[in-house]
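[1] all I have is the shape, not the residue letters:
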């Protein structure tokens, strides 16, 4: 469990997997839970995204990290006021992460399964690491369609993903005790200069 883990409940339904994927890397500490292909295989199997018997390669791990960082860029943008200036390293990283995700998403085809009620987007080829990544993107698409995606946010201080359950959707930090206090302290220092 990370020190930056949100102090509220996890994201609902399939969005929880998206939240957990983003949080496999801590921007604050630089620690990555997806250290090698075996770690990715275990992570995907634990979430019923891939059978345990399917091999995962280093290239699959690279693609999973592209999806993770692209989704992180999106959830951070969900929590960035239009008037706020982005940190310099974020401003450089975000467009590249989004471009990389967009390029990869074209290689992870989803198809409509009309036999489900309601019809659902599913990976074109099941039981592959790419199908697992495509399923995560389908989870995002479903969340966009049902209006819950805007509640997926990245902390303004540490970029930890969390689901904003607040009534007015104004939660800014993963944890008021950690990042909220850090932000207030930074704002005080900025005013004191």
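    Done, it's in. Since the model is a prediction, treat every value here as computed from it, not as a measurement.
[2] only C-alpha atoms from now on, for both contacts and neighbour counts.
    Will do.
[3] give the contact list for the spatially most central residue of the chain.
    Geometric centre of the chain, nearest residue: residue 22, 3.4 Å, by C-alpha atoms, centre = their mean. Counting by C-alpha atoms under 8 Å, 6 or more residues apart in numbering, residue 22 touches 68, 69, 71, 72, 160, 161.
[4] from residue 14, how far off is it?
    Taking C-alpha to C-alpha, to the nearest Å as the measure, residue 22 and residue 14 are separated by 13 Å.
[5] can you list contacts of the helix or strand hosting residue 182?
    Here residue 182 sits within helix 181-192, counting by DSSP states H and E. Applying C-alpha under 8 Å, 6+ apart, the external contacts of helix 181-192 come out as residue 157.
[6] stretch 143-153 too?
    When contacts are defined by C-alpha under 8 Å, 6+ apart, stretch 143-153 is touched by residues 11, 15, 19, 75-79, 140, 161-165, 169.
[7] endpoints of it, how far apart?
    One end of stretch 143-153 sits 13 Å from the other (C-alpha to C-alpha).
[8] quick one: buried residues of that stretch?
    Across stretch 143-153, burial judged by 16 or more other C-alpha atoms under 10 Å covers 143, 148, 149, 150, 151, 152, 153.
[9] mind listing what's buried along stretch 39-48?
    For stretch 39-48, a neighbour-count test (16+ other C-alpha under 10 Å) marks 40, 41, 42, 43, 44, 45 as buried.
[10] show only the entries of those found in helices.
    Judged by DSSP state H, these include 40, 41, 42, 43, 44, 45 as members of helices.
[11] tell me the one among these nearest to residue 61.
    Nearest to residue 61 among these: residue 40, at 6.5 Å, using C-alpha to C-alpha.
[12] what about versus this one:
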């Protein structure tokens, strides 16, 4: 069973294995209140990445997963890919963009190798280091879009959270990664606001 280290730590709904790397990368930075970021130092980032790539290889047995040794400059590039994913997922939400947030770049430039074989056309990630990771994410996004799964990968509507969760509800209507925490807080805030309005 794949280990979704960052995602499981946040106690949220895990996406299908076709979005393993994408959800994990988004959730490598926890909510603001947690003050946790797995991509702050090389040691923590390497431990996280080794686990994720091991899991990714186990659910993609026909693809070769390279050994990637991170260096300090790689962390900024990896965070840039993560920021691009945040922006991509935010596009599907009914919330305004934050102007200071970086625009997606590396995801749009990530190439894929496409080969025709006896089983049809197959795509695989290419490149080295962070370039390979961006390519693997692009492959996941393409597969998820093709199977109509991408719209179910969402960001929690709590502005201080933004955890990526997979909406398994029948009508794809979930707004919170965890109703007991983020959803409950939002409901309490809305209730208090209504009370203030009616009390005037």
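    Everything's here; your move. Computed from a predicted model, the values in this text were never measured in an experiment.
[13] so which of the contacts of stretch 143-153 of the first structure sit within strands?
    161, 162, 163 (DSSP state E).
[14] enumerate every residue touching residue 105 of the first structure.
    Residue 105 of the first structure is in contact with 134, 137, counting by C-alpha under 8 Å, 6+ apart.
[15] helix, strand or coil for the counterpart of it in the second structure?
    Using TM-score structural alignment as the criterion, residue 105 of the first structure maps onto residue 107 of the second structure. Secondary structure, DSSP: H, G, I helix; E, B strand; the rest coil: residue 107 of the second structure is coil.
[16] distance-wise, check residue 107 of the second structure relative to residue 86 of the second structure.
    11 Å.
[17] helices along the second structure, start to end?
    Here the second structure has its helices, by DSSP H, at 5-9, 20-26, 42-59, 72-90, 129-146, 184-199.
[18] that older thread, looking at the buried residues of stretch 143-153 of the first structure, which is nearest residue 93 of the first structure?
    Set against residue 93 of the first structure, the nearest of those by C-alpha to C-alpha is residue 153 (17.1 Å).
[19] list the contacts for the closest residue to the closest one other than its chain neighbours?
    Spatially, and ignoring its direct neighbours in sequence, residue 153 of the first structure is nearest to residue 75 (4.4 Å; C-alpha to C-alpha, 6 or more residues apart in numbering). The neighbourhood of residue 75 of the first structure, defined by C-alpha under 8 Å, 6+ apart, consists of 152, 153, 154, 161.
[20] aligned partner of the second one in the second structure?
    Just to be clear, that refers to residue 153 of the first structure. In the second structure, the residue matched to residue 153 of the first structure (TM-score structural alignment) is residue 154.
[21] which one of the helices of the second structure is the most hemmed in?
    Highest mean neighbour count among the helices of the second structure (mean count of other C-alpha atoms under 10 Å): helix 20-26, with a mean of 24.
[22] for stretch 56-75 of the second structure, give me every contacting residue.
    With contacts defined as C-alpha under 8 Å, 6+ apart, stretch 56-75 of the second structure is touched by 2, 17, 20-21, 39-42, 45-46, 53, 124, 128-130.
[23] distance between the ends of that stretch?
    Its first and final residues considered, stretch 56-75 of the second structure spans 20 Å by C-alpha to C-alpha.
[24] hang on, the earlier thing: same list (the ones in strands among the contacts of stretch 143-153 of the first structure) but as TSV, adding neighbour count.
    What follows is those, written out as TSV (neighbours: other C-alpha atoms under 10 Å):
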residue	neighbour count
161	31
162	31
163	25
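[25] tell me the one among those nearest to residue 98 of the first structure.
    Lowest distance from residue 98 of the first structure to those (C-alpha to C-alpha) belongs to residue 161, with 16.2 Å.
[26] please name the nearest non-neighbouring residue to that closest one.
    Distance criterion C-alpha to C-alpha, 6+ apart; nearest residue to residue 161 of the first structure, sequence neighbours excluded, is residue 154 at 4.4 Å.
[27] against residue 39 of the first structure, how distant is the one you found?
    Between residue 154 of the first structure and residue 39 of the first structure the computed distance is 24 Å (C-alpha to C-alpha).
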